[in-house]
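S.K.: give me coordinates for this.
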Amino acid sequence: MNKKTCSVCLTEKDFEHFYKQVKRKKNGESYVYLRPDCKTCCKQKSTTWIKNNKVQFKKNLKRYKDKPELKEMQRKYNEKWRGSGGLRKWHINNKERLKIYSLKRNNKNHEITVDEWIACKNYFNYSCAYCGLSEKEHRIKFRQDLHKEHVKHNGANNLSNCVPACKTCNSSKQNSSLLRWYIEKEFFNFESLKKINQWLLHDYKQFIRNKNKGI
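M.R.: Sure thing, here's the model as predicted:
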């Protein structure tokens, strides 16, 4: 008789309606373990927990996504997907979404001069303000210069909200707040955080004053 009673809804259902897992006894013998609650009740329980614990769920999901083996698996999948024409097909089938994204990105472009950008990179030793990857290493790894990063996602587009960032940090941070995102990173450095805040609060102004004086 391949039936089991759910511990939550108390309904008798076939084994296929329960999640299963292969486990091992102390003697090494393997066996199939069926959850006491059926798939439907399990999903409802999970949905309710996520709804009531959104912050913790996001932390758990982020911790899972940050696993090196998962990142490597995702990288290989993305390469295969792009190589098979998946990205091109997505662009063709999502033209409206791309237009909306493009408009948003245009509103997020920094309006700073070449000299201001050079001063900003020089202040951070031509390295990512977050992880410290140098621009030279960045060019070798990503074949591009460091990015102009909006520290505050919806903040100003001028020098008061701009630091150099590598492609990885720029993509990872997205619209997260600086402290909440940065403090969870393995490369978090208090001195780097202090330097970023010093630049955003005070030091960028010195360059603007000097520029206005023609220095």
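
S.K.: CA only for contacts and neighbour counts going forward, please
M.R.: Fine.

S.K.: name the element the residue sitting nearest the centre point of the chain belongs to?
M.R.: Most central residue of the chain, judged by C-alpha distance to the mean C-alpha position with C-alpha atoms, centre = their mean, is residue 172 at 3.3 Å. Using DSSP states H and E, residue 172 sits in helix 167-173.

S.K.: show me the contact partners of that helix.
M.R.: For helix 167-173, the surrounding residues in contact (C-alpha atoms under 8 Å, 6 or more residues apart in numbering) are 130, 131, 142, 146, 147, 149, 181.

S.K.: to check against the first, give me the structure of this:
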Amino acid sequence: MAVSRSRTAVYARRRKRRMAQHTHDLSDEQWAALAAEWQGCAYCGASDRPLQRDCVQPISRGGRYTLANVVPACGSCNASKSNDEVTSWLRRKQLDERAFLLRHREIGVALALRFPAPDAASD
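M.R.: From the prediction side, this is the model:
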């Protein structure tokens, strides 16, 4: 069988390899709690659209799907951010960088207490 050499297929294979290199441990329960805490898109605040899982630190830059690295994002923000660094993307879009970072931290601390890391539970 011939391997597709289209740009899309090449990028899909690269992403699949990157995804396989790391453990992604975001459970469905954690995702539901994240979405409930944010009450909409973490970036623009839209609550009338379906939300997608967006990695604050993109997978292409070493991020992974974990409670501390994922935020809910509307499709528009998720596609626009792509694999950009979140703070520079927020500035370019003229969104409130400080408000996002503070809210991300607050929610992260609250959910870390609710869902302790497996290593911390054994201490």
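
S.K.: coming back round to it: looking at the contacts of helix 167-173 of the first structure, which are in helices?
M.R.: 142, 181 (DSSP state H).

S.K.: what subset of the contacts of helix 167-173 of the first structure is buried?
M.R.: 130, 131, 146, 147, 149 (16 or more other C-alpha atoms under 10 Å).

S.K.: that older thread, could you check which residue of the second structure pairs with the residue nearest to the centre of the first structure?
M.R.: Aligned by TM-score structural alignment, residue 172 of the first structure pairs with residue 80 of the second structure.

S.K.: so where do the strands sit in the first structure?
M.R.: Along the first structure, counting by DSSP state E, strands occupy 3-5, 12-14, 20-24, 30-34, 147-150, 162-165.

S.K.: now do the first one: which elements does it pack against?
M.R.: Just to be clear, that refers to strand 3-5 of the first structure. In terms of contacts (3 or more C-alpha pairs under 8 Å, 6 or more residues apart in numbering; DSSP states H and E), strand 3-5 of the first structure is packed against strand 12-14.

S.K.: residues in the second structure aligned with the strand it packs on?
M.R.: Under TM-score structural alignment, there's no match for strand 12-14 of the first structure.

S.K.: before we move on, back to that, how near is the residue nearest to the centre of the first structure to residue 101 of the first structure?
M.R.: Distance, residue 172 of the first structure to residue 101 of the first structure, by C-alpha to C-alpha, to the nearest Å: 17 Å.

S.K.: cool, and residue 164 of the first structure?
M.R.: Taking C-alpha to C-alpha, one finds residue 164 of the first structure at 22 Å from residue 101 of the first structure.

S.K.: one more: residue 193 of the first structure?
M.R.: Separation of residue 193 of the first structure from residue 101 of the first structure (C-alpha to C-alpha) stands at 30 Å.

S.K.: with residue 58 of the first structure instead?
M.R.: 24 Å.
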